[in-house]
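Undergrad: Generate coordinates for the sequence data below:
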Amino acid sequence: MPTDIEIARQATLIPITDVAKNAGVPDEALIPYGKYKAKIDRDLLQTGDKQGKLILVTAINPTPAGEGKTTTSVGLSDALHRIGKKALLCLREPSLGPCFGVKGGGAGGGKSQVMPMDEINLHFTGDFHAITSAHNLLSAMIDNHIYWGNTLEIDLRRVTWRRVLDMNDRALRQIVGPLGGVSNGFPRETGFDITVASEIMAILCLATDLADLQKRMGDIIIGYRRDKTPVFCRDVKADSAMTVLLKDAILPNLVQTLENNPAFLHGGPFANIAHGCNSVIATSTALKMADYVVTEAGFGADLGAEKFMDIKCRAAGFTPDAVVLVATVRALKMNGGVAKKDLGEPNVDAVRKGSVNLKRHIENVKKFGVTPTIAINHFYLDTDEELAVIKEMAESFGADAVICKHWADGSAGAEELAKIVAAKADAGAPDFKPLYPSEMGLADKITTIATEIYRAANVAIPASVRSQLKQWEEMGYGHFPVCMAKTQYSFSTDPTQLGAPEGHEIAIREVRLSAGAGFVVAICGEIMTMPGLPKIPSAENIYLDDNGQIEGLF
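TA: I've put the predicted structure just below:
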């Protein structure tokens, strides 16, 4: 089988104007960015009162063996088209950090990819650059205000706004600046987060339009005075200029799958340190244009799906009509104790043992009032006996399971999944509900997620954190949902605890208020908001060949 980029290179793409026409986008609403990608001006769409069915694709906890959640999302969307349904795919844009780190790109794989794969995984339409610029403009204006007299009386020790960069760079996690003497400003401790963890990214993905975007940015708390009263972005008068930088980035991006079906790629918050969903604007636009909208939430269901239900659906008023939970034989074998080097060997017992991870996720999704359909993402080394065990275990947990071969066969390999999921989406999810009510206290929300979803026996919230949460409640932010920042590899905060650990402790290291985005971030264990590169980063194997073509992207 050729590599993802070789498959992508062999693809026959159609002009983005034709993709738009097939999706029902009029010429006046299309803003082309070259031949194969474009932005959509929602104000010029003619959508009427149509409301499609929303299908969420989530997964078990990720492992180095790979689960293929994005690949399955693409395959399912293509398969819905194959069975005669009008569908639209809504994904996030990939970050450069993982692309050059260890995870690779985020455009799907095999015969289920979004195109043009290389451009999507690199600079795409410049949205992430715009978000980075808007975020760092605010950083510059904060330090500039302090330099020119600090009339807002910002306490330099309590500036909470950091800088961002869309790259994995551990050296920038904690820094001291400005240095260099009187002409450069007042030294203080600060640091960098990765762009996809930026509150600006979250705001772009949760805003409903430009006016809402600017209001949310104005609501950002950048720090506090000595009397601990908050200082807002609007106080330093940065919100309007930031909006100008984001006026194009807020428009959804239109691309196509390998089978020339339409896909929106817009926004890209990580699900382990941010809320992990594509933009409300793209999803709501797609629901007006298609009968079925397939979207994904990042990493495992304990992170992405929980945040989709508790943050995105709560903020936008969405209800998922169906949920797909992706699992693989290889990943379940790892959860059953098999080392990565031995995953090619058949091991039915390990699949059965590792299925406790699948069971846990099924149970968790059901807590939101939705029963997921299990998509078994097929690898060519999977044996019939191993696949049968997953189907047997899933059905014993009360969920349908379908073997999917979209990676190798495209839409034909996910046709059965599409038929089952479309029928479930048509029936809807009348029992859907968030995990906790908005009026619950912030500390109780953290405890609820940790005990109900992560199955922790104890939640360690330091007195200083409880005091901070209480202060935010008194400031009027108690109704906010909580965005947990936690390792994606385990239900616990220890990435080596695979399977379905329970009885562990979830330690809350710190909390951050994202007043503009509309949630509180709870940072658990050792999770970092600026990732680092591995010992051998993917960047070492990405290059241009003699014909000027990119090699090594995946």
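Undergrad: alpha carbons only for contacts and neighbour counts from here, please
TA: OK.
Undergrad: From the geometric centre of this protein, which residue sits farthest away?
TA: Ranking residues of the chain by C-alpha distance from their mean position (Cα atoms, centre = their mean) puts residue 182 at the top, at 41.8 Å.
Undergrad: Next one: that one from residue 162, what distance?
TA: 21 Å (Cα to Cα, to the nearest Å).
Undergrad: Residue 377 now?
TA: Distance, residue 377 to residue 162, using Cα to Cα: 39 Å.
Undergrad: Another for comparison:
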Amino acid sequence: MTATTSLQIARAATLKPIEDVADMMGLGRHLLDPYGTGVAKIDLAAIDELADRPTAKYVVVSAVTPTPLGEGKTTTTIGLGQGLNRTGRRAVIAIRQPSLGPTLGIKGGGAGGGRSQVLPMERLNLHLTGDMHAVTAAHNQLAAMIDNAVFRATTSDLDLDPAAITWRRVLDVDDRSLRNIVLGLGGRGDGVPRQSGFDITAASEVMATLALSRSLRDLRDRLGRIVVGYTRGPRPRPVTAEDLHAAGTMTVLLRDALKPNLLQTHENTPALVHCGPFGNIATGNSSVVADLIGIHGGDFLVTEAGFGADMGAERFFNLKCRVSGLTPDAAVLVTTVRALKMHSGRHKVVAGRPLPAELLAENPDDVYAGADNLRKQIDNIELHGVTPVVAINAFGDDHASEHAAIRDIASRAGVRCAVSTHFTDGGAGAAELADAVAEAAAEPNDFGYLYSTEVDLWKKIETIATRVYGADGVDYSADATKSLQRYTRFGWGGLPICMAKTHLSLSSDPTLRGAPIGWRLPVREVRASVGAGFIYPICGQMQTMPGLGSDPAAAHIDIDEGGNTVGLF
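TA: Below you'll find the model as predicted:
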């Protein structure tokens, strides 16, 4: 029987021994810690061992502002890696690890799909090597030590204010009922009652910290700097994980999680899968250490940045590249016909529901009507001095005239464009895209950060808002202004910015399509992720704990008579 679903395609694939995949990257077997069949951890000693080898061309994959369904950045990243190998170039890919929340919720798996997926698919989507659980454990161990300090306030000299604790707990599920809770109910020995809540593990500062750490020592230092709350009194001071003597244990719990995971694609391209920070409130990129290894493992390193170029790519350039010191050579901007039609404002796409028939009908005029978003996201790549390549992620119900419209839009913007059918055809379907990316990466560029860390926090925020999002300016709430003043006083003004806003619009309003003009960015709150190393303003209403839909993916996953998983993705 012909394999039709992604799970069937994954099971029909022929995997190489993971040691052979490592050999393709020049990784000695002494650097591998096997985790069952087809998966291995890579020792961080690989960073130094590979450092003298040639540096690969560094390519980041981003996208237009997506529909709620996503536009296929992960499959494009995987397909491009396979396409580069198909065209005679050695490639390595790096992607984030899927979260169980979205996997068991409405999105499904995060391992790619069709003939452009990372394997073994079930392992990757369900636990993998336990990194997510290690982050959960480290985060919640800190939370337990915070509440223990509050409970034992009479014997502690921290004077931690229970009303000023900012550290919540995390869990790697979608569970809206845990967003806001009261802790410490019961008897006197059950703790001090206070209001708190849960976030999803991917939203944890520990996850962002893990992704941005360069070494075990760096991780230990960053964890110690995590701010969990403030002391009492008229001039409160920050209380850190180091103050609570929690950072050491957290580091031990994360020791193995800091090692990148090595897997392979459907066509045996090496795949580094590591870390999974949220894309709308955190960096939305895989780990620095994975890239420091992968950059010396082939001719190209292709990595993915979450959501649109205004989100993941902006953080990739201004946060991740600052830490890694790596310089991108090209960027891929994924678009789809359906995304540009949605940005015309004439169609509505709802996650979990079939696409409307009128959106699927041939209509290149709708593509042109939604082109402003594509043009602005091209500009957002070029703002950083990087050459973009537009990748049309083709679907079976697209029309040739609509692809021609996107090519025309890209041509008028002065950038390369390629149609890719990697989902159905694997690397062969991405050959045109691979050639276009190789040409772009061979050209000189003028990469630079959008802002200097020496300017104040207000200026950094306003630079991102006006130059990347297209806002006329920024409006700060009284609480946001107070926080920025406090963070500057604490000496955190030199940290870069990680803006938290909706991924469904260039603006802070998820209902605004295209490239909105005549609006101002409202910053209602500003938080500090001092351990991860950034300040994050919150624009609009952000959910850090998703909820399950009316028909979650988890309701369809089971095992068959042979003990095999069914219903996954």
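Undergrad: mind checking what the residue farthest from the centre of the first structure lines up with in the second structure?
TA: Mapped onto the second structure by TM-score structural alignment, residue 182 of the first structure lines up with residue 188.
Undergrad: contacting residues around its match?
TA: Counting by Cα atoms under 8 Å, 6 or more residues apart in numbering, residue 188 of the second structure touches no other residue.
Undergrad: tell me the secondary structure for residue 523 of the first structure?
TA: Three-state assignment for residue 523 of the first structure (DSSP: H, G, I helix; E, B strand; the rest coil): strand.
Undergrad: That one contacts residue 493, doesn't it?
TA: No. Under the criterion of Cα atoms under 8 Å, residue 523 of the first structure is not in contact with residue 493, lying 10.3 Å apart.
Undergrad: okay, and the common contacts of these two?
TA: Between them, residue 523 of the first structure and residue 493 share the contacting residues residue 486, judged by Cα under 8 Å, 6+ apart.
Undergrad: Determine which residue lies closest to the centroid of the first structure.
TA: Central residue of the first structure (Cα atoms, centre = their mean): residue 276, at 2.4 Å.
Undergrad: surely it meets residue 307?
TA: Yes. Counting by Cα under 8 Å, residue 276 of the first structure touches residue 307, with 7.1 Å between them.
Undergrad: thinking residue 535 of the second structure is in contact with residue 528, fair?
TA: Yes. The pair residue 535 of the second structure and residue 528 qualifies as a contact (Cα under 8 Å) at a distance of 4.6 Å.
Undergrad: Name the single longest strand found in the first structure.
TA: Secondary structure of the first structure per DSSP state E: the longest strand is strand 505-514.
Undergrad: against the second structure, where does that one fall?
TA: So strand 505-514 of the first structure sits over residues 520-529 in the second structure, by TM-score structural alignment.
Undergrad: hmm, who's touching the matching stretch?
TA: 205, 226-227, 465, 471-477, 479-480, 483-484, 487, 507-508, 534-540.
Undergrad: Same check on stretch 6-17 of the first structure?
TA: Outside stretch 6-17 of the first structure, the residues that reach it (Cα under 8 Å, 6+ apart) are 27, 30, 32, 35-38, 110-111, 113, 115-117, 254-256, 258, 260.
Undergrad: Likewise for stretch 423-432 of the second structure?
TA: So stretch 423-432 of the second structure is contacted by 75, 79-87, 113-116, 266-267, 418-422 (Cα under 8 Å, 6+ apart).
Undergrad: And it, end to end?
TA: Start-to-end, stretch 423-432 of the second structure (Cα to Cα) is 14 Å.
Undergrad: Quick one: distance of it to the chain centre.
TA: 24 Å (Cα atoms, centre = their mean, to the nearest Å).
Undergrad: and if you look at stretch 384-395 of the second structure?
TA: Centroid separation for stretch 384-395 of the second structure versus its chain: 18 Å, with Cα atoms, centre = their mean.
Undergrad: Read off where that stretch ends up in the first structure.
TA: Taking TM-score structural alignment, stretch 384-395 of the second structure hits residues 368-379 over in the first structure.
Undergrad: Show the end-to-end separation of that stretch, please.
TA: Using Cα to Cα, the end-to-end distance of stretch 368-379 of the first structure comes out at 30 Å.
Undergrad: follow-up on the earlier one: show me what the residue nearest to the centre of the first structure aligns to in the second structure.
TA: Residue 276 of the first structure maps onto residue 284 in the second structure, by TM-score structural alignment.
Undergrad: can I assume that match is in contact with residue 303?
TA: No. If you go by Cα under 8 Å, residue 284 of the second structure and residue 303 don't touch, sitting 11.4 Å apart.
Undergrad: on that earlier part again, tell me which of residue 377 and residue 162 of the first structure has more neighbours.
TA: Neighbour totals were compared for residue 377 of the first structure and residue 162, and residue 377 leads with 26 against 18 (other Cα atoms under 10 Å).
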